[in-house]
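J.: quick one, structure for this:
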Amino acid sequence: MTGFDAYQLPEEHQEIRDAVRSLCEGKVAPNAAHADETGEFPQASYDALRSADFHAPHIPEEYGGAGADALATAIVIEEVARACAASSLIPAVNKLGTMPLLLAGSDELKRRYLAPVARGDGMFSYCLSEPEAGSDAASMTTRAVSDNDHYVINGAKRWITNAGVSEFYTVFAVTAPGERSRGISAFVVEKSDPGVTFGAPEKKLGIKGSPTREVYFDNVRVPADRMIGKPGEGFKIAMRTLDHTRVTIAAQAIGIAQGALDFAKRYVQERRQFGKAIAEFQGIQFMLADMGMKLEAARQLTYAAAGKSERGDADLTYFGAAAKCFASDAAMEITTDAVQLLGGYGYTKDFPLERMMRDAKITQIYEGTNQVQRIVMARELLRG
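T.: Predicted coordinates:
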């Protein structure tokens, strides 16, 4: 491979893009507006993704998965998000929830829980944030107390994506009070475990088809062999997970932005004012040029970060934060400009751009706000 080959998407990855795009245009995009309007989980989209092995493509083949690498997984998420941002959280959150297992889980734990996710028998969510522990996750108060060969978990988690729909949950809880980050451990909790309940769905600005709820743990007894890694390793596992999955949020952001740019391009070529298509006006062209430039810069940074995720490079923390931050900021700018290009029509629900703009906003917030991403990047830069 020559140095220039690194800047060209491999043929197999382009084939994945084409397959996902074809599927989503036919079986995911038609559900997007309804999911946004009703706030209902897009089950038809899940079924379509599951039928093609795009619901959790990152699961290794040895556990029955497609074995997609980090770049291929990012492309899947990008293409689903181009059609429906809420549906893109199916493969994205399945990766988020299972990444701790892939990084630190025992072989037995992986076999037990990755296989059903690969089959599509259940999704996997990630329970880190709490009502008083958001950006400062080490301040969590959910407790897991050892009781012979079990742990008893009590507490609450907030902002949990796909809560109530997912069958499995990676839950972070304090096992050594007073130790801050060194006293946190990670566990697999099942939806069916006695004592697990869910709050009402949050009423959100966007991604309405992906349920977000609180998860409550009331004396939930979890076998000790469901701990992920060793006692006290939970916070480290959580942060390592986010290094990898911030790439998926970047992919979601560029997918949303691509969908908005595609729609806006078609519109400005068809819309006529003053006797010609508005695409012929220089002011419009400048907006489109900036949108395309920002999008491609975000995509290249995201793909570079995906490569680092796959290899486990030492600078993944920096690149994951940079990709997530840059891509989500770009998505917010691009979707806002896309609404502007449609004028009054962009402000109505007759067109999908107002939904895309609302959906883009969350990518600047979850898996670490972009302010936190800048702190992460600065620390990595200063560390050298």
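J.: CA only for contacts and neighbour counts going forward, please
T.: Fine.
J.: how about the strands in the stretch 201-350 of the chain?
T.: Taking DSSP state E, counting those that start in this stretch to define them, one finds strands in the stretch 201-350 of the chain at 212-223, 227-228, 272-273, 276-277.
J.: winner for burial among those?
T.: strand 227-228 (a mean of 26; mean count of other CA atoms under 10 Å).
J.: contact partners of that strand?
T.: Strand 227-228 is contacted by residues 100-101, 104-106, 185-188, 234 when judged by CA atoms under 8 Å, 6 or more residues apart in numbering.
J.: by neighbour count, which of the residues you listed wins?
T.: Ala186 (31 neighbours; other CA atoms under 10 Å).
J.: distance-wise, check the residue of the chain most remote from its centre relative to Phe281.
T.: Relative to the C-alpha centroid of the chain, counting by CA atoms, centre = their mean, Gly275 is the outermost residue, at 43.9 Å. Distance, Gly275 to Phe281, by CA to CA, to the nearest Å: 11 Å.
J.: what about the helices in the stretch 51-200 of the chain?
T.: Assigned by DSSP state H, counting those that start in this stretch, the stretch 51-200 of the chain shows helices spanning 70-83, 85-104, 107-119.
J.: endpoints of stretch 176-186, how far apart?
T.: In stretch 176-186, first residue to last residue: 12 Å (CA to CA).
J.: if we go by neighbour counts, what in that stretch is buried?
T.: 176, 180-186 (16 or more other CA atoms under 10 Å).
J.: and the furthest pair within these?
T.: Pairwise distances across the buried residues of stretch 176-186 peak at 14.0 Å for Arg180 and Ala186 (criterion: CA to CA).
J.: before we go on, could you also do this sequence so I can check it against the first one:
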Amino acid sequence: MTAWGAESLLTEEQEAIRDVLNGFARRVMRPLGQKLDRIDPGEQLAPGSPYWSFMKEFATLGISVADLMAMPEAERAVLLCIANEEFGYGDGGLAIVLGATMLPHVMMHMFGRSDLIAKYPEGVPGCWAITEPDHGTDMLDPNGAIFAPNAKYGRPNCVAKFEADRIVLQGQKAAWCSNAPAAEICVLYVAADTGNGADPRNGACIIVPLDAPGVTKGRVIAKMGQRALPQGELFFDNVELPLDNVIAGPEDYKRAVYGVHAEANTLMGAVWTGNARSAYELAWDYAHERKQGGVPIIRHQSVAQRLFHMARKIELSRALTRRVALYNATAPTPSLPSAMMAKITGTQTAFEVASDAMQIFGGNGMTDEYPIEKTFRDARLALIEDGCNEILSIKGGYGLADPERFA
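T.: Next up is the predicted model:
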């Protein structure tokens, strides 16, 4: 096994990229993430904050959405898994910052919108706004697959009204919009009103510049983990935008939700595999240093066995995530249930491995003198973000059903 596990052989170029990103994760992401973890949320985006240092350092890597989307699908899938695992290894919250900041341009490329790519060049922080105060994971379920019989969605919190030559946005998105407080551009998933009232199952995907008149941002929320990731509300007060800013209208909305959900869930699997790897390595190193009973604790059977199962879970999570990423990148239609498997497996693995690592650290793991307590807190939030795992498993299970066999 290498330092990264028993993974299949990578090309020389892939190995070189992985090594560069691993160095970035260790040198930049981990120390800046730890600093952001201890900053008051109100100061997280202040001038001179470690957040801006991180964004500046990331820019030096020269990673662009345009270059990624120009790659062959299979090659891009493997590279994204490698990159996101390393980012998650560095800091889970900052890894989500990177995913969110690039997502508006990913969606522009996915839908072939060269006009919007030219209008909104890369290089500014972005965000994804989909979750709402009254409709969390509901927003990922425009088909209503998880609704109880005869249940009603209720009133959307945010609506895009389609008019003859424009769209008008009214309402708010929830405090869990990743990177929203720092973002300058947003990919907004919203209920659409085309003249017969708002229908969340026939919504719209819209590119929104966040300096548009009528847009305001909420404060950076305080939370248990992933404090390096700024999250906050977005408010829209009669925000007018040209129809050209619509990436996917009501007729294409379900495909837009399906596409972004399959992509995001898969990459979540990679990010939190990296987080799990970080927790494992911290525990492995500590187990060689800490002595109890006159020997390093890794000599005790229970510790060695625990480390083995931690490593086993990481290998399974990485293998599943890369298998799903490769399939979804090359298949005519990506498999959303498989992407959900990757997300749930990756996040559950991160939480379980971090919890086991805490046990190996014992009392020391509960203090902020050791990084494992932060890794544990970050992993816990991942079970909820990007669709809570319980709802994803229900929706994914329905996705495996064969309607032709229903009685």
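J.: where does the TM-score land?
T.: The TM-score (TM-score structural alignment, normalised by the length of structure 1) is 0.90; 370 aligned residues with a CA RMSD of 2.3 Å.
J.: follow-up on the earlier one: including distance to Leu242 of structure 1, could the strands of the stretch 201-350 of structure 1 go into CSV?
T.: As requested, these are exported to CSV (distance: least, CA to CA, whole Å):
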stretch, distance to Leu242 of structure 1
strand 212-223, 19
strand 227-228, 16
strand 272-273, 46
strand 276-277, 45
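J.: how about those strands, which one is nearest Met357 of structure 1?
T.: That would be strand 212-223 among the strands of the stretch 201-350 of structure 1, by CA to CA, at 18.8 Å.
J.: how close does that closest one sit to structure 2?
T.: Once fitted to structure 2, strand 212-223 of structure 1 is off its aligned match by 0.5 Å on average (mean CA distance after the TM-score superposition for structure 1).
J.: what's the closest of the strands of the stretch 201-350 of structure 1 to Val247 of structure 1?
T.: Nearest of those to Val247 of structure 1, taken as CA to CA: strand 212-223 at 20.8 Å.
J.: in structure 2, what residues pair with the closest one?
T.: Under TM-score structural alignment, strand 212-223 of structure 1 corresponds to residues 231-242 of structure 2.
J.: distance from the chain centre to the matching stretch, please.
T.: 22 Å (CA atoms, centre = their mean, to the nearest Å).
J.: just give the nearest non-adjacent residue to Pro334 of structure 2, would you?
T.: The spatially closest residue to Pro334 of structure 2, leaving aside those adjacent along the chain, is Asn328, at 4.2 Å (CA to CA, 6 or more residues apart in numbering).
J.: that neighbour maps to what in structure 1?
T.: Aligned partner of Asn328 of structure 2 by TM-score structural alignment: Ser309.
J.: do Glu390 of structure 2 as well
T.: Counting by TM-score structural alignment, Glu390 of structure 2 corresponds to Gln371 in structure 1.
J.: distance of its match relative to Asp329 of structure 1?
T.: Distance check for Gln371 of structure 1 against Asp329 of structure 1: by CA to CA, it reads 11 Å.
J.: do the same with Val152 of structure 1
T.: With CA to CA as the criterion, Val152 of structure 1 and Asp329 of structure 1 are 41 Å apart.
J.: more neighbours, those two?
T.: Asp329 (21 against 17).
J.: contacting residues for Lys265 of structure 1?
T.: Shown in contact with Lys265 of structure 1 (CA under 8 Å, 6+ apart): Leu288.
J.: now do the same for it: its match in structure 2.
T.: By TM-score structural alignment, Lys265 of structure 1 lines up with Trp284.
J.: state the span of structure 2 onto which stretch 244-255 of structure 1 is aligned.
T.: Mapping stretch 244-255 of structure 1 onto structure 2 (TM-score structural alignment) gives residues 263-274.
J.: average offset between that stretch and structure 1?
T.: Counting by mean CA distance after the TM-score superposition for structure 1, stretch 263-274 of structure 2 comes out at 1.0 Å.
J.: related to what we said a few turns ago, the strands of the stretch 201-350 of structure 1: which one's closest to Ile256 of structure 1?
T.: strand 212-223 (19.3 Å).
J.: looks like the residue nearest to Pro334 of structure 2 contacts Ala342 (just checking).
T.: No. Judged on CA atoms under 8 Å, Asn328 of structure 2 makes no contact with Ala342 at a distance of 11.6 Å.
J.: out of these two, which sits in the more crowded spot?
T.: Legend: neighbour count by other CA under 10 Å for Asn328 of structure 2 and Ala342, higher for Ala342 (30 against 23).
J.: who are the contact partners of the more buried one?
T.: 265-266, 268-269, 317, 320-321, 324 are the contacts of Ala342 of structure 2 under CA under 8 Å, 6+ apart.
J.: show me what it aligns to in structure 1.
T.: For Ala342 of structure 2, the residue aligned by TM-score structural alignment is Ala323.
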